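Visitor: below are the sequence and a predicted model for it; my questions follow.
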Amino acid sequence: MAYATAASGTSSDGSVGTSGSESMRLLRVFRVVRVARLLRLLKVKWLLETIGDAIPMSDYTSIVARVAQMMAILLYLNHVIACVFFATTTLGSYKTSWTDRYVEPGSDWRDAYMVALHWSLTQFTPAAMDVQPQNPLERAYTISVVIFALVGFSYVVGDISSCLTQLRNMSETSSKEFRKLRNFMRMHNVPRQLALRVTKFAEHAYSKQREAMPMSKVTLLNLVSEQLLGELAFEMNKPFLIIHPLFENMEAYATILLQRLCTKALVTKQLAHNDFLFVSGKQAEAMYFLSSGQLLYKKSMSEEDKEYVQANLDWVTEPALWLSNWEHLGTAEALGESVLISINAETFKKVVAHSNPAYIRVIQIYARRFLVWINEVPLHELSDVFQKELIEPQIRSFVPDGMLLGRSPSADLSH
């Protein structure tokens, strides 16, 4: 009889046990709220990580963003804890609650929330305040928050401390390197003007390197297969290469070859303002694509004959790939900080030699047509610079039509 009474929630005098059923309902509500809040927290964390991955950031910026992310998560956690602590005043049938003692009667709910938020923050830090739980429900909630804070506070503080240590190490490393550079200049009596130029460019290159994060700095990429590295390098450099019709054609019909070229033959080159890429009379060793900045090209035959090399529009010294004795016809100088992608001629030939024989033939046809055209150009019109808007139709006509139309390259082998 006693079991039946307890199960039905009815007392011995026939009254309904509202206290027990209300407690069970409140426990279920707490459980649902807790799960919902945790899911929302995971969603916020995922959203912050997604935003961080979508924005290009240097090592320094990413560490600062990580600290900001941890602070945001900590504030959100305290907001949730404060809201639940505030909600405990409306649950149960206790005579007193913390709001009755620590919040002025008739105060706005914002005042009570600020007190609850302050109380929540003190559970995660060594700080203290005079707000204390006033009934068993508030006491139980306070104990659970303190236990959670023991782990949560240690995790957040440890993560933030680790990030700040990384920032300090990065700052010390850069300061040490630039101090060594200045000492080197002073010990070797480098003229002040030149020393300032070297230091300024070193600072610019160092900041660019931190922002760009080259593949050599990513240790985990050493574990990636050669094919995946080729695909990665291909995707990074493809936008600059396919402005040339031959490399555009490679992307469509010889992707593996272009990936190998990106991995083995491509080198990134940085120039400071007024640096020379090459000078007149020097033998060409590479073909260049400008990824950022601008170059000024002057022919040696005429100082008034100038050309500007634009990023993602022009390419330089293509004959170096097809001739072994091409000498630069002028001088190329950087106008501001510039970044170039160079294709080494010798490495290009070695990579192509181990590619698909059919596409080797395609490249041979293109090279033969290109050299016939170069030999027909008057000497005073020859240049190291090839401007896309002027030369693209001519260069595109050298690529075998069968490849462009999607047919087998064997159709063009007889041409």
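Guide: Cool, the structure landed.
Visitor: all contacts plus neighbour counts: C-alpha atoms, from now on.
Guide: OK.
Visitor: what residues are up against Val385?
Guide: Tyr297, Glu307, Val309, Asp314, Trp315, Val316, Thr317 (Cα atoms under 8 Å, 6 or more residues apart in numbering).
Visitor: from Val35, how far off is it?
Guide: Distance of Val385 to Val35, computed by Cα to Cα, to the nearest Å: 64 Å.
Visitor: cool, and Thr88?
Guide: Between Thr88 and Val35 the computed distance is 17 Å (Cα to Cα).
Visitor: of those two, who's got more company?
Guide: Thr88 (17 against 12; other Cα atoms under 10 Å).
Visitor: that one is in contact with Pro136, isn't it?
Guide: No. Assessed by Cα atoms under 8 Å, Thr88 is found out of contact with Pro136, at 10.5 Å.
Visitor: then this one, side by side with the first:
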Amino acid sequence: FGITRVVICLVVANHIVACGWYSVGWMAEDPRGSWIAEADLESRSLTYKYMTALHWSLTQFTPASMEVSPRTTYERIFTVIVILFAMIAFSSFVSILTASMTQLQHLSSNESRQFWLLRRYLRDWGVRRAVGKKVQRYLEYAYAEQKNRVQEPEVRLLSLLSEPLRVELKHETFSHYLAGHPLFRQCSEQARAFGKALSATSLASNDIIFACGEQARMVTFVTSGALEYCVGLGPDDSPHAATLVKREHLYEGMWICEAVLWTEWHHVGDLVAVTECQVITIDAIKFSDDVRGNLRLAQALRKYAHKFVLNLNMVDLDDLTDLASQLFSPLDAIDLDDFAGFSSFADLEEERPSLTSCCHYLYQRLRGKRPTTPSPFSMPRRRRSSRSSF
């Protein structure tokens, strides 16, 4: 990206120089003695004249030559100025290109060495070929994802954030996926209350997320990849019934095991990763602890939980599944009046300081500079109405 930006700047600079070079020749005191007349361009089209001027400009920035040369004093002065500027610009471009290529080679060699060490480790410790391929395939996927998206540990500046801002940042990065659930979409900004319960996890192909009979501990939202869920067999089911079990696939925006948030729950099926994927989980215990601190949200969720459990109890035992959304819609348990007083994201956008302004303010303070903007932590906030207070 840095090289592309420099190339675009050079193209724009050459365009400006080409226009200036043509203007110097066109405004000469004696038009017959200018470079335009010497190159016999009077009868040529404007496009040909521009391309000739651009060609001349490019030769000043690179070690090349052409038949066009300065003929008047002003043209000579303009040429000297352009050469001095081009010398600095071209040298900077070469240094940036060299540094970028060196960095790229270093990253490539480091990547090759790490995977070479991985293969040697698997071989030296006698890891079975199937397991070794699975490990290598997942690490290749995880490494590619790390290069495509900046990870939180790579941004050391984030460690300076206060705990409330850290929770808010986590909520902002995960809210896009949580909004697929009608309940969390209604919670809006109040969903920040359980930001500590959120976490992101990467899974390898064929990883087992949970098995039938295990005690449930978290809700899982799929953000990329695919998961496969199948209901477990009962003790009275025949072996032939295993071939008739319907398998459900979960993709981005889907969730599973919501019931653990509202009642004690044991998994009634198996969940396995079909491909390498990433998921967001909500820890049920942390969720419960965090929500209790927000009275208004706790009241609304308590009513939702009561209706959810009532709907769940109406389902026949043989039809139970961890995919509660297939048994009944979450909208059936939502009372919009309970969430009517919650502020939306757009309502609070102007009144709260942005994360970018907070990070910039902290960075200036650490560098010992006088901040150019007032502290976002001391900005006055709109007073909450009694309707939206906790």
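Guide: Arrived safely, thanks for sending. Since this is a predicted model, take the numbers as computed values, not measurements.
Visitor: picking up where we left off before, can you say which of the contacts of Val385 of structure 1 are buried?
Guide: Tyr297, Glu307, Val309, Asp314, Trp315, Val316, Thr317 (16 or more other Cα atoms under 10 Å).
Visitor: A strand includes the first one, no?
Guide: Yes. According to DSSP: H, G, I helix; E, B strand; the rest coil, the state of Tyr297 of structure 1 is that of a strand.
Visitor: burial check on the equivalent of Thr275 of structure 2 over in structure 1, number of neighbours?
Guide: Using TM-score structural alignment, the equivalent of Thr275 of structure 2 in structure 1 is Gly336. Neighbourhood size, Gly336 of structure 1 [other Cα under 10 Å]: 15.
Visitor: please apply the same query to Asp53 of structure 1.
Guide: Look at Asp53 of structure 1: counted by other Cα under 10 Å, it has 11 neighbours.
Visitor: what's the match for it in structure 2?
Guide: Aligning on TM-score structural alignment leaves Asp53 of structure 1 without a counterpart in structure 2.
Visitor: tell me which element Asp53 of structure 1 falls in.
Guide: helix 18-54 (DSSP states H and E).
Visitor: buried stuff in that helix?
Guide: Neighbour-count burial for helix 18-54 of structure 1, counted by 16+ other Cα under 10 Å, picks out Arg37, Leu41, Val44, Lys45, Leu48.
Visitor: need those in a markdown table (columns: distance to Leu261 of structure 1).
Guide: Formatted as a markdown table, the buried residues of helix 18-54 of structure 1 follow (distance: Cα to Cα, whole Å):
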| residue | distance to Leu261 of structure 1 |
| --- | --- |
| Arg37 | 51 |
| Leu41 | 45 |
| Val44 | 42 |
| Lys45 | 40 |
| Leu48 | 37 |
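Visitor: trace Ala195 of structure 1 over to structure 2, please.
Guide: Aligned counterpart of Ala195 of structure 1 in structure 2: Gly132 (TM-score structural alignment).
Visitor: grab the nearest non-local neighbour of its match.
Guide: Leu122 (6.3 Å; Cα to Cα, 6 or more residues apart in numbering).
Visitor: ok, how many other residues are close to the one you found?
Guide: Leu122 of structure 2 has 17 neighbours, counted by other Cα under 10 Å.
Visitor: that one maps to what in structure 1?
Guide: Using TM-score structural alignment, the partner of Leu122 of structure 2 in structure 1 is Met185.
Visitor: tell me which element its match falls in.
Guide: Going by DSSP H and E, Met185 of structure 1 is part of helix 136-187.
Visitor: mean per-residue distance, the helix or strand just after that helix versus structure 2.
Guide: Remark: after helix 136-187 of structure 1, the chain's next helix or strand is helix 192-212, criterion DSSP H and E. Once the two models are superposed, helix 192-212 of structure 1 sits on average 1.9 Å from its counterpart in structure 2 (mean Cα distance after the TM-score superposition for structure 1).
Visitor: just checking, what packs against the helix or strand following helix 192-212 of structure 1?
Guide: Downstream of helix 192-212 of structure 1, the first helix or strand assigned by DSSP H and E is helix 226-241. When contacts are defined as 3 or more Cα pairs under 8 Å, 6 or more residues apart in numbering; DSSP states H and E, helix 226-241 of structure 1 packs onto helix 255-264, strand 286-292.
Visitor: so which of those gets nearest Val351 of structure 1?
Guide: helix 255-264 (6.6 Å; Cα to Cα).
Visitor: contacts for that closest one?
Guide: With contact meaning Cα under 8 Å, 6+ apart, helix 255-264 of structure 1 is reached by 229-231, 233-234, 237, 247, 250-251, 347-348, 351-352, 355.
Visitor: out of the residues you listed, which end up buried?
Guide: Among the contacts of helix 255-264 of structure 1, those scoring as buried are Leu229, Gly230, Glu231, Ala233, Phe234, Asn237, Phe247, Met250, Glu251, Thr347, Phe348, Val352 (criterion: 16+ other Cα under 10 Å).
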